[in-house]
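**Student:** Could you look at this predicted model? Sequence included:
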Amino acid sequence: MNIAKNLEQTAKFLPNKTAIIFEDLSITYSQLDEKVNQLASGIAQMGIEKGDRLALFMPNIPEFIMIYFAAQKLGAIVVALNVLLVKNEVQYILSDCGARIIFAGKDQAEQVPMDEVESLEHLILVEGDENDSRHLNRILDKSVHTFKALDMDAHDPAAILYTSGTTGFPKGATLTHVNVLSNISATIYHAEIKEKDILHLFLPLFHCFGQNFIMNSSVKRGATLVMHKRFEPGPVVEAVRKHKVTMFFAVPTIYIYLLNMKDEDLDMSSIRYFFTAAASMPPEVADSWHAKYHMPINDGYGLTECSPFSSYNHDFKHKPGSIGHPVMNCEMKIIDEVGNPVAPGEWGEICIKGPNVMKGYWNKPEATAKTIVDGWLLTGDVGTQDEDGDYFIVDRVKDMINSAGNNIYPTEIENHLYSHPAILEVAVFGMHDDVKGECVKAAIVLQPGTTLEPEDIIAFCRTKMAKYKVPQQIQFVDELPKSPTGKILKRVLRAGV
């Protein structure tokens, strides 16, 4: 077993099929596999072997995919870093995982603390001057055309993906070969990815969504990836038209942005499949998209610790706003504070069990033991299940607001606010209150050309929710802070307001 065998098989049976389109570059599967083989040989000659940690610190470029699969062929463990990390954050992750080698983009290389990470031996540049002795091309073994992937045990680690570290230092979710391969199978089955499909990839490859759900699934199926370094509306929309993209993957904030583009600037006619994950999709946004394009946004749920795909609401066949049912070979349940299953309609913590659940947090057995109990991963997400078996996300446990003893879930308030025609984006979060413990605050981005007063927002909420849920503080902002994956960073809002 080895993730890289997917590439070997696709290159064997579809050698001339386009694997990657990036800017003006087009790479076939045979070309991709040959470059991967040359890299694997070159990296092996540097002493990197099975079990070593190999770090990737670069934007979405073809070299990421090449090095990823080269590492897998060797049995090395890929550690992909968020491109926005600064030196001290990079140092923590590299030291924590014990990386021996790091491959970095030109904008990331200066943030690599070579002298401050004891295990780190090599820095390889993937962009810039090819005459630099550290450049990727200098380690290619061009005499090699084939390099057979090492046979790995199903439970050997394949990748370590570090969580965002919303509470303390980030933790490295360790995904095995069977974790990733099971998720690839579930993705291809539920999303019905075809060989002829053209998948858009602008979500970051350092994130589990981009790395496993999109990249790995496309390679396994022999589809084509249209890559972008990052999400930029103009180039992304133009690429849809130029390359006739058929599958579009984005987070809710991107769909919100696209909904507000001029119709003449947005040709989505080639796309047969839209998908969202990584954050809750407001029902009002999904409804607006369906009304405009007459196609639903397929909704998925998962987390890094689950490789990430865990449940799926295909074409909203179950219920709008639902995360549907567990994906193939996966189980879900909802428990109360003492671990007992709750009745339908009651709220509790979502738990997941299956081959997609991580091996554990790297070098953190205590955190692993608290998160995985009897094979069930405790997600930290509050959810509910109705009488038909459909699952719904209520909110993150950590985002819950406790005001005067009342538990308040921001998503409920946000979904209502999104129904206001003047509101473009909103984030609801808790702020310290000397009397109540916490109070409810809403940060709001208005639609261009509109104006509202805080009193308008409060009045709009009072008609639809209990008094204790109504935001006491309203702040209008030009934009909301977001992660590279498009998640709204509420911790930044709490800290900065």
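**Tutor:** Received the coordinates, thanks.

**Student:** going forward, measure contacts between C-alpha atoms and count neighbours the same way
**Tutor:** Fine.

**Student:** From what I see, Val226 and Leu203 are in contact.
**Tutor:** No - under the criterion of C-alpha atoms under 8 Å, Val226 is not in contact with Leu203, lying 11.3 Å apart.

**Student:** Looking at those two, which is more packed in?
**Tutor:** A direct count of neighbours by other C-alpha atoms under 10 Å for Val226 and Leu203 places Leu203 higher, at 25 against 22.

**Student:** how about that one, what does it touch?
**Tutor:** 209-210, 230-231, 249-250, 484-485 (C-alpha atoms under 8 Å, 6 or more residues apart in numbering).

**Student:** cool, and Glu346?
**Tutor:** By C-alpha under 8 Å, 6+ apart, the contact set of Glu346 is 384-385.

**Student:** Distance check, it against Leu84.
**Tutor:** Distance of Glu346 to Leu84, given as C-alpha to C-alpha, to the nearest Å: 39 Å.

**Student:** what do you get for Phe460?
**Tutor:** 38 Å.

**Student:** Do a quick rundown of the strands in the stretch 351-497 of the chain.
**Tutor:** Along the stretch 351-497 of the chain, the stretches classed as strands by DSSP state E, counting those that start in this stretch are 360-361, 372-373, 376-385, 391-396, 401-403, 406-408, 423-433, 437-446, 473-476.

**Student:** for comparison:
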Amino acid sequence: MVSVPSMHPRDFSLDTLLANCAARHAHRLAAVDGPQRLTWAALETRVDNLAHWLLARGIAPGDRLALLLTDGTPFLTTLLACGRIGAIAVLLNWRLAPGEIAWIIGNAEPAMTFVNPRFAGLLAEAEAGEVIAVDERHDPHGAFETLATTALPRGTMPDLAPDRPLYMMYTSGTTGRPKGCLQAGSAVAASALGFAQHRGFLHSERLLSVNPLFHVVGMQQVAAMLACGGTSVFAGRDDDNAAILDLLHREGCTTTSAFPTIAFPWQAMEPIRNGVMPLTNYTGGAGMGRPQIYEFIEQQWDARVIGGYGQTEICGFATFIDYPDMIEAPRSIGWTLPHVTMTVLDPQGHHLPPGAEGELALRGPSVMLGYWRNPEASEAALGHGWLRTGDLGTMDERGRGYLLGRAKELIKTGGENVYPAEVDAIFAAMPEVADAGCCGVPDRQWGEAVKAFVVLKPGMELTRAVITARFKGQIAGYKRPRYIEFVDSLPRDPIGKLLRRELSARPVTPDQAA
């Protein structure tokens, strides 16, 4: 089992974790990416080759290198090479539009951009510096393979501070332009070690990596394999759910964070084959009720379901909750990981007692350094000595946290507060409903009113009147949806988080009145 080193947490980084794996587990698999299977020794060599090539090209500590890549060994190699020489990797979301990519690149000003050819069009409006094409699915004669496998003369590596920046992930920009969240290599390593320690990961762990590495959930899981010496098995970006399930079985993957959008369809795809389901750990969400898929995974697959809560600003999951505790406290996000402390603050930064509602705040070695070139936002998030999450919640006497919702998504109707998660939880218990979410919409009388968006299961029917009747007696009258719109799907981000801001922008019509 993994244990956190006795050294000060800022004395290590992903580079020291890689060096440890290369020494202790040299001939064990570090990564499986399509046809490519890399040992830890081979990954270490490739990282060192690329790091020296970057130095030879004049890349210096603090320079930014943008990564617009699919998940896999080139992404991992490039990220680790940046860490070795002190460059800052700018992790670009290939789901964005060219104009959005151009704004981020203009803000980060990278000296170089590594790009997969399939995403080259996204750079049409960007000044991306020197552009390095990265081969699609490991062409053995491609330019990136040549860089990674060519040994250049070894020079002296820069003398780097332990808490040097490693990467920037840009936030989703729900309240304006996205912010570049700057994370130290030591913070990413602390998060990885805390994650691996809590999960009891051994070097025999095999991660089915399905979350994009430009997102903190995917990054934290792969970093946890660096912490324990396990294997990252990367699903292809073109793989459908059936192909991902086949990969899970073929590679004997033991852990994943395949959110319900992936795992739910597996129920109908013979998930247990020849009496075997290799998956023993499954990470999902928390604090939003108890999805039926979690019960299925626990009972039918005999896998351990763990929910969690976290943020980009703290390198991923900060809390975890096991399935039995989810049943006991369906709205809870659980307890913090070993390296994190949580509290609830009022607007002035004062600590609130158990049960009081306020802003969830986190502290620990995995908290971000700040936002790139945005001192005002950095001060607002970190100025009280805690990371102010922007999420409203409470804590009970046992130190267990409860998520009420984003402060900016709080619905204020007639002077009363409505937390969207409360309304969503009522819909989650309705057998006809496949998905649902609510938001605040303008209302002349009350300032705001609750509007719900409902996706019905195939073949199911449900009327607005029936929904309203079911809400009575379960939730206060002012919290009930005043408008209900039936839709085919809800907008969600890569890890399944509901994009309420998009729902709020949709028109309200009289026929939607409940």
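**Tutor:** Received it, and whenever you're ready, just let me know what you need. Everything quoted here is computed from the prediction, not taken from an experiment.

**Student:** Overlay them and tell me the TM-score.
**Tutor:** The TM-score (TM-score structural alignment, normalised by the length of structure 1) is 0.92; 489 aligned residues with a C-alpha RMSD of 2.5 Å.

**Student:** before we move on, back to that, show me the subset of the contacts of Leu203 of structure 1 that structure 2 keeps too.
**Tutor:** Of those, the ones still in contact in structure 2 (both residues aligned by TM-score structural alignment, their matches' C-alpha atoms under 8 Å) are 209-210, 249-250, 484-485.

**Student:** Let me have these in JSON lines, adding distance to Gly383 of structure 1 and neighbour count as columns.
**Tutor:** Shown next, in JSON lines, are those (distance: C-alpha to C-alpha, whole Å; neighbours: other C-alpha atoms under 10 Å):
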{"residue": "Phe209", "distance to Gly383 of structure 1": "21", "neighbour count": "26"}
{"residue": "Gly210", "distance to Gly383 of structure 1": "25", "neighbour count": "21"}
{"residue": "Phe249", "distance to Gly383 of structure 1": "24", "neighbour count": "23"}
{"residue": "Ala250", "distance to Gly383 of structure 1": "23", "neighbour count": "22"}
{"residue": "Pro484", "distance to Gly383 of structure 1": "26", "neighbour count": "16"}
{"residue": "Thr485", "distance to Gly383 of structure 1": "23", "neighbour count": "24"}
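
**Student:** could these go into CSV alongside distance to Asn16 of structure 1?
**Tutor:** Output for the kept ones among the contacts of Leu203 of structure 1, formatted as CSV (distance: C-alpha to C-alpha, whole Å):
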residue, distance to Asn16 of structure 1
Phe209, 27
Gly210, 24
Phe249, 25
Ala250, 28
Pro484, 33
Thr485, 32
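
**Student:** Identify the residue nearest the residue located most distally from the centre of structure 2 in space, chain neighbours excluded?
**Tutor:** What lies farthest from the middle of structure 2 is Gln445; by C-alpha atoms, centre = their mean that is 38.8 Å. Setting aside the residues directly before and after it, Gln445 of structure 2 is nearest to Gly414 in space (C-alpha to C-alpha, 6 or more residues apart in numbering), at 7.8 Å.

**Student:** I figured that neighbour was touching Asp443, is that so?
**Tutor:** No - with contacts counted by C-alpha under 8 Å, Gly414 of structure 2 stays clear of Asp443, the gap being 9.6 Å.

**Student:** shared neighbours of these two, anything?
**Tutor:** With C-alpha under 8 Å, 6+ apart, Gly414 of structure 2 and Asp443 have no common neighbours.

**Student:** now the strands of the stretch 351-497 of structure 1 in TSV, with mean neighbour count and distance to Lys17 of structure 1?
**Tutor:** Shown next, in TSV, are the strands of the stretch 351-497 of structure 1 (neighbours: other C-alpha atoms under 10 Å; distance: least, C-alpha to C-alpha, whole Å):
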stretch	mean neighbour count	distance to Lys17 of structure 1
strand 360-361	24	37
strand 372-373	17	41
strand 376-385	21	39
strand 391-396	21	39
strand 401-403	21	51
strand 406-408	15	51
strand 423-433	20	41
strand 437-446	21	44
strand 473-476	16	49
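
**Student:** Any idea which of these gets closest to Met261 of structure 1?
**Tutor:** Taking C-alpha to C-alpha, strand 423-433 is the member of these nearest to Met261 of structure 1, at 12.2 Å.

**Student:** Where does the closest one end up in structure 2?
**Tutor:** Strand 423-433 of structure 1 corresponds to residues 433-443 in structure 2, going by TM-score structural alignment.

**Student:** swap in stretch 171-182 of structure 1?
**Tutor:** On structure 2, the counterpart of stretch 171-182 of structure 1 by TM-score structural alignment is residues 179-190.
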